[in-house]
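Student: sequence plus the predicted model coming up.
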Amino acid sequence: MTPPDASQNRWSDLDRPPLNVPALRRGLLRPDGLWTSLDVVDTTGSTNSDLAGRAAELTEGTVLIAEEQTAGRGRLDRTWSAPARSGLFFSVYLTPGDGVPVHRWGWLPLLAGVAAATGLAKAAGVDMALKWPNDLLVTVAGEERKTGGILAERAANGVVVGIGVNVSLHADELPAPNAASLALAGAVSTDRETLLRGVLRSLEHWYEEWRSADGDAAESGLQAAYAAGCATLGRRVRAQLPGDLSLTGEAVAIDGDGRLILSTDEGLQEPVSAGDIVHLRGAEGGLT
């Protein structure tokens, strides 16, 4: 008898076992908690797209996790891919409209960044940092690298927030030279269930604090927490803006609307609400 193709065996990589769905549900779904349902699919194009397509029928606190994403999306239409079961790929549906004005919903991706960074730092034992607005950074061999990202999208009466984190990727599996994984950053644990519980519990905590303050980022402590963990602040950066425009200066603050404030060479304080941020080294030389 011909043995089965190892590539088709879900246990072929014992370092990357599948998630235990019943255990996750027992640990995260509570009658008085934020998370109301949790499902895991073997593979999908994008968990964000899946939830956004069903948003009108979802309840707040829906969680969808994929063992593998084949068309994961990041900001600026970038793609996100990784081997099956090598990371955390999930989305949640939130409806902050009861008490939180819509103009404050822009804080949700930054809130998710704080939650992911604090949850992962505790569960994985890795120093995490945030690159404005929504990249998760770790340090590998003295170099700052991206290990995760966040994408928030309006859908129906709420927001779908997607989080992707490279957990166990080896160096030869990284999608880009500036990418990393928690394992490469020296994580004390790469157990995805432990990490997922840590992130979702942290997200629940920060979301409830923010919503209890009617979305006021200062009152809830979110603005200060983001600034404290933001590696962009105090750096010379280039903001690549919509319309092929750019702005260079020192990142000096995160304002009450979640915008990055740049102090330009002309002495102006310029707020950046959307764009791609490049961390510059030296005068204008290398970048991260």
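Tutor: Cool, got the structure.
Student: alpha carbons only for contacts and neighbour counts from here, please
Tutor: Fine.
Student: which elements pack onto the lengthiest helix in the chain?
Tutor: Of all the segments of type helix in the chain, defined by DSSP state H, the longest one is helix 192-212. Other elements packing on helix 192-212 under the criterion 3 or more C-alpha pairs under 8 Å, 6 or more residues apart in numbering; DSSP states H and E are helix 21-28, strand 87-94, helix 108-124.
Student: chain center to the longest one, what's the gap?
Tutor: Taking C-alpha atoms, centre = their mean, to the nearest Å, the mean C-alpha location of helix 108-124 is offset from the chain mean by 7 Å.
Student: after it, which helix or strand is next?
Tutor: Elements were assigned by DSSP states H and E; along the chain past helix 108-124, the next helix or strand is strand 129-131.
Student: so which residue is dead centre in the chain?
Tutor: Nearest to the mean C-alpha position of the chain, counting by C-alpha atoms, centre = their mean, stands Ile150 at 3.3 Å.
Student: how about that one: what's its closest non-neighbour residue?
Tutor: Nearest residue to Ile150 in three dimensions, chain neighbours excluded: Ile163, at 4.7 Å (C-alpha to C-alpha, 6 or more residues apart in numbering).
Student: correct me if wrong: Pro83 contacts Glu68.
Tutor: Yes. Counting by C-alpha atoms under 8 Å, Glu68 is a contact partner of Pro83 at 6.8 Å.
Student: which one of those two has more residues nearby?
Tutor: Relative neighbour count places Glu68 above the other of Pro83 and Glu68, with 24 against 16, counting by other C-alpha atoms under 10 Å.
Student: need the contact list for that one.
Tutor: When contacts are counted by C-alpha atoms under 8 Å, 6 or more residues apart in numbering, Glu68 touches Asp42, Thr43, Thr44, Ala82, Pro83, Ala84, Arg85, Phe89.
Student: returning to what we had before: surely the residue nearest to the centre of the chain is in a strand?
Tutor: Yes. If the criterion is DSSP: H, G, I helix; E, B strand; the rest coil, then Ile150 is within a strand.
Student: now, of the contacts of Glu68, which are buried?
Tutor: The neighbour count (16 or more other C-alpha atoms under 10 Å) marks Thr43, Thr44, Ala82, Pro83, Ala84, Arg85, Phe89 as buried among the contacts of Glu68.
Student: one more structure, for comparison:
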Amino acid sequence: MTPQNPSDDSRWSDLDRPPLNAAALRRGLIREGSLYRRIDVVQRTGSTNADLVARAAARDAGEGTVLVAEEQTAGRGRLDRQWTAPPRSGLFFSLLLEPREVPVARWGWLPLLTGVAVATGLARAAGVDTALKWPNDLLVTVGGEERKAGGILAEGAGADGVVIGVGINVSLREAELPVPQAGSLALAGAQTTDRDPLLRAVLRSLEEWYGRWRDADGDPAVSGLQETYTAGCATLGRTVRAELPGDRALVGEAVALDGDGRLVIATDQGVQEPVGAGDIVHLRLA
């Protein structure tokens, strides 16, 4: 047998990173009464979010459509920051939601809901304690240090829809990290890096939390979302520096998450100021 070249395009070029089983994912997630209607797995694309937004605009996708990529060449986070990883080294997917019965003013909770769902799903399937850095980062502990192992990006899809994109580093090795501050489930001691059960667990958790939130008309308190996010948020209780547009900075203790999902920062001047995700350029520990 001829040895595989790790740099070629073979689906099995890295035997430690087998391809996802699309048929098994569909069997496990698409059923009568479930959120999921369609699950597509592609080998490579620029951005699953961009693709799914375009499909929604063309009416080629409805609520419950999931698009998964084995590799993203133009993955991005908030403010168009790049997100890159080797093929089949992580979970890169987008989900189209259409919460028409929920007031639009509460749709801003969807990225936070996704964070709670992903953290819950990974805890169940991988045994990894995942913390949430407000507003859209997933943190794991590697060698006693908090590192970013994932991120969430929400984008509008027409008047009725929202596309939620998720990127999670699963099997990245230390030498493959894009920056030293990054991490992965493998480096955090995950019980498994098999992406099939990990993706199923995350999508089932998303379905559960989305249903709970939607049944409560998007109320973050009634659905338990606000309390659960607060309990898992690594940002709260720390002194942070919020860099805002116009070269303005706000320094203080992150003390709470308000009913609109905004981070409340208490300054030395005794003022408590809420900031929204859309207002933040950077949020750092001070």
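Tutor: Happy to help now that I have it. Treat the numbers as computed from the prediction; the structure is a model and nothing was measured.
Student: so where is the longest helix of structure 1 in structure 2?
Tutor: Under the alignment (TM-score structural alignment), helix 192-212 of structure 1 falls on residues 195-215 in structure 2.
Student: Asp80 of structure 2: what's it in contact with?
Tutor: Going by C-alpha under 8 Å, 6+ apart, Asp80 of structure 2 touches no other residue.
Student: check Pro18 of structure 2 too.
Tutor: Taking C-alpha under 8 Å, 6+ apart as the contact definition, Pro18 of structure 2 lies against Arg11, Trp12, Arg88.
Student: where does it sit: helix, strand or coil?
Tutor: Secondary structure for Pro18 of structure 2, judged by three-state DSSP, is coil.
Student: alignment lookup: it to structure 1.
Tutor: Mapped onto structure 1 by TM-score structural alignment, Pro18 of structure 2 lines up with Pro17.
Student: again with Val104 of structure 2
Tutor: Residue mapping for Val104 of structure 2 onto structure 1 gives Val102, with TM-score structural alignment as the criterion.
Student: kindly report the same for Ala126 of structure 2.
Tutor: Per TM-score structural alignment, the equivalent position to Ala126 of structure 2 in structure 1 is Ala124.
Student: run a quick neighbour tally on that match.
Tutor: Applying the criterion other C-alpha under 10 Å, we find 24 residues in the vicinity of Ala124 of structure 1.
Student: which residues are in contact with it?
Tutor: For Ala124 of structure 1, the contacting residues are Leu182, Ala187, Val188, Ser189, Thr190, Leu195, by C-alpha under 8 Å, 6+ apart.
Student: quick one: which of those is nearest Gly158 of structure 1?
Tutor: Comparing those against Gly158 of structure 1 with C-alpha to C-alpha places Leu195 closest, at 25.4 Å.
Student: got a list of what the closest residue to that closest one other than its chain neighbours touches?
Tutor: With sequence-adjacent residues excluded and distances taken as C-alpha to C-alpha, 6+ apart, Leu195 of structure 1 is closest to Ala123, at 5.6 Å. When contacts are counted by C-alpha under 8 Å, 6+ apart, Ala123 of structure 1 is found next to Ser189, Thr194, Leu195, Gly198.
Student: just the buried members of those?
Tutor: Ser189, Leu195, Gly198.
Student: what's near enough to touch Gly218 of structure 2?
Tutor: If you count contacts by C-alpha under 8 Å, 6+ apart, Gly218 of structure 2 has them with Val102, Pro103, Arg106, Trp107.
Student: about what we covered before: now the match of Pro18 of structure 2: how far from Arg10 of structure 1?
Tutor: 8 Å (C-alpha to C-alpha, to the nearest Å).
Student: same check on Thr264 of structure 1?
Tutor: Taking C-alpha to C-alpha as the criterion, Thr264 of structure 1 is separated from Arg10 of structure 1 by 53 Å.
Student: what's the span of stretch 256-272 of structure 1 from first residue to last?
Tutor: End-to-end distance of stretch 256-272 of structure 1 (C-alpha to C-alpha): 12 Å.
Student: for Gln272 of structure 2, state which of the contacts of Gly218 of structure 2 is nearest.
Tutor: Set against Gln272 of structure 2, the nearest of these by C-alpha to C-alpha is Arg106 (21.9 Å).
Student: neighbours of the closest one, how many?
Tutor: By other C-alpha under 10 Å, the residues close to Arg106 of structure 2 number 17.
Student: which SS state does it fall under?
Tutor: State at Arg106 of structure 2, reduced to three classes by three-state DSSP: helix.
Student: in this structure it contacts Gln226, no?
Tutor: No. Using C-alpha under 8 Å, Arg106 of structure 2 makes no contact with Gln226, being 11.9 Å away.
Student: distance-wise, check the closest residue to Thr36 of structure 1 other than its chain neighbours relative to His205 of structure 1.
Tutor: Taking C-alpha to C-alpha, 6+ apart as the measure, Thr36 of structure 1 lies nearest to Gly61, with 5.0 Å between them; neighbours along the chain are not counted. Taking C-alpha to C-alpha as the measure, Gly61 of structure 1 and His205 of structure 1 are separated by 13 Å.
Student: which of these two has more neighbours?
Tutor: Taking Gly61 of structure 1 and His205 together and counting by other C-alpha under 10 Å, Gly61 has the greater number of neighbours (19 against 14).
Student: that one pairs with which position in structure 2?
Tutor: For Gly61 of structure 1, the residue aligned by TM-score structural alignment is Gly64.
Student: tell me the contacts of its match?
Tutor: Taking C-alpha under 8 Å, 6+ apart as the definition of contact, the neighbours of Gly64 of structure 2 are Leu35, Tyr36, Arg37, Arg38, Leu95, Leu96, Leu97.
Student: try 6 Å
Tutor: Contact partners of Gly64 of structure 2, counting by C-alpha atoms under 6 Å, 6 or more residues apart in numbering, are Leu35, Tyr36, Arg37, Leu96.
Student: quick one, what contacts the third one?
Tutor: Translated: Arg37 of structure 2. The neighbours of Arg37 of structure 2, taking C-alpha under 6 Å, 6+ apart as the test, are Ile30, Gly64, Thr65.
Student: from these, which single one is nearest Asp215 of structure 2?
Tutor: Compare each of the contacts of Arg37 of structure 2 with Asp215 of structure 2 using C-alpha to C-alpha and the shortest gap goes to Gly64, at 16.3 Å.
Student: quick one: that closest one and Ala186 of structure 2, what's the gap?
Tutor: Here Gly64 of structure 2 is placed at a distance of 29 Å from Ala186 of structure 2 (C-alpha to C-alpha).
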